[in-house]
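**Q** mind looking at a prediction? Sequence and model below.
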Amino acid sequence: MTTEPTPIYELTDPRPIAESAPYTFFLPNAVEITAVAKGDLVKLTFEYPHETEKWAAERMWVIVEDVRGDELIGVLDNHPSEPTTTLKAGAEVRFARHNIISIEWASPEKAPSGLIVTDESF
């Protein structure tokens, strides 16, 4: 009988945290998240499912390399601080748009303003 290897990380869904702490935990808006493209840096929260020495979770940057609708593929742009993880800078990371907690635009001048104007805004 073969057993599946233990995943080295799980990505956090930050939406429930943002809902429970709307004044202290901010996420990019839907316009910004939809605009994420190749070359942009996005911050994700990596949770370690194994026993750790320092951190059960780390927020780290990923460079977006490919976009396939809601699925994005990137490479880790940080060196994890948790000594027990085998995750390394340069590792491929597959994630969904809803995992994004922050964005650094490759071309800030082309970044969306994020402002959505409706009749109710006036």
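**A** The structure has been received and is ready for your questions.
**Q** for the rest of this, base every contact and every neighbour count on C-alpha atoms.
**A** OK.
**Q** what's around the closest residue to residue 9 other than its chain neighbours, how many residues?
**A** Nearest non-adjacent residue to residue 9, counting by Cα to Cα, 6 or more residues apart in numbering: residue 48, 4.6 Å away. Other residues near residue 48 come to 20 when the count uses other Cα atoms under 10 Å.
**Q** and residue 48, how close does it get to residue 66?
**A** With the distance defined as Cα to Cα, to the nearest Å, residue 48 ends up 24 Å from residue 66.
**Q** before we move on, what about residue 72?
**A** As judged by Cα to Cα, residue 72 and residue 66 stand 6 Å apart.
**Q** if you count what's nearby, which of these two comes out ahead?
**A** residue 72 (18 against 15).
**Q** next, the one to line up against it:
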Amino acid sequence: MEAVLAEIDRDGWELDDAEAIHAEHPTSFWLPPREARNTLQAQQLVKLIFRILTTDEHGSEEVSVERMWVIVKGRVGDLYIGQLDNDPYCTDAIKAGMEVCFLPNHVIDIYEQS
């Protein structure tokens, strides 16, 4: 797979810009520090917000939003390459193991192992 960000019109899903959400809701939408999001390492787990195109029971398209964990695999330029670590509830079209490209501004959480 080429290292490009997903687009909902092309791929059926895309990632939310967590920094934009944080800017709109700074007191209620926490983000990890920018430095931590800029220096992710392979095997770290990060949470991203996926916007997924689905079809409702009447056949109308709608966008479902799910927060899911991704395992960082590496980096190509500015883009992180990761692997989805769980299945979404809203569709069977996306599965754990799928490659996901993302930027630091997409990261809403970093799993800290204790």
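**A** Cool, the structure landed. Quick caveat: nothing in here was measured; it's all calculated off a predicted structure.
**Q** contact partners for the equivalent of the residue nearest to residue 9 of the first structure over in the second structure?
**A** Aligned by TM-score structural alignment, residue 48 of the first structure pairs with residue 52 of the second structure. Shown in contact with residue 52 of the second structure (Cα atoms under 8 Å, 6 or more residues apart in numbering): 8, 12-14, 63-66, 90.
**Q** would you show me how to pick out the buried ones of those residues in ChimeraX?
**A** To isolate the buried members of those in ChimeraX, using 16 or more other Cα atoms under 10 Å:
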select :13,14,63,64,65,66,90
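**Q** could the contacts of residue 52 of the second structure go into CSV alongside secondary structure and distance to residue 44 of the second structure?
**A** Formatted as CSV, the contacts of residue 52 of the second structure follow (DSSP: H, G, I helix; E, B strand; the rest coil; distance: Cα to Cα, whole Å):
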residue, secondary structure, distance to residue 44 of the second structure
8, helix, 26
12, coil, 26
13, strand, 23
14, strand, 21
63, strand, 28
64, strand, 26
65, strand, 23
66, strand, 20
90, coil, 25
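**Q** give me the stretch of the first structure that stretch 27-35 of the second structure matches.
**A** Under TM-score structural alignment, the match for stretch 27-35 of the second structure in the first structure covers residues 23-31.
**Q** give me the buried positions along the matching stretch.
**A** By neighbour count on 16+ other Cα under 10 Å, the buried set for stretch 23-31 of the first structure is residue 27.
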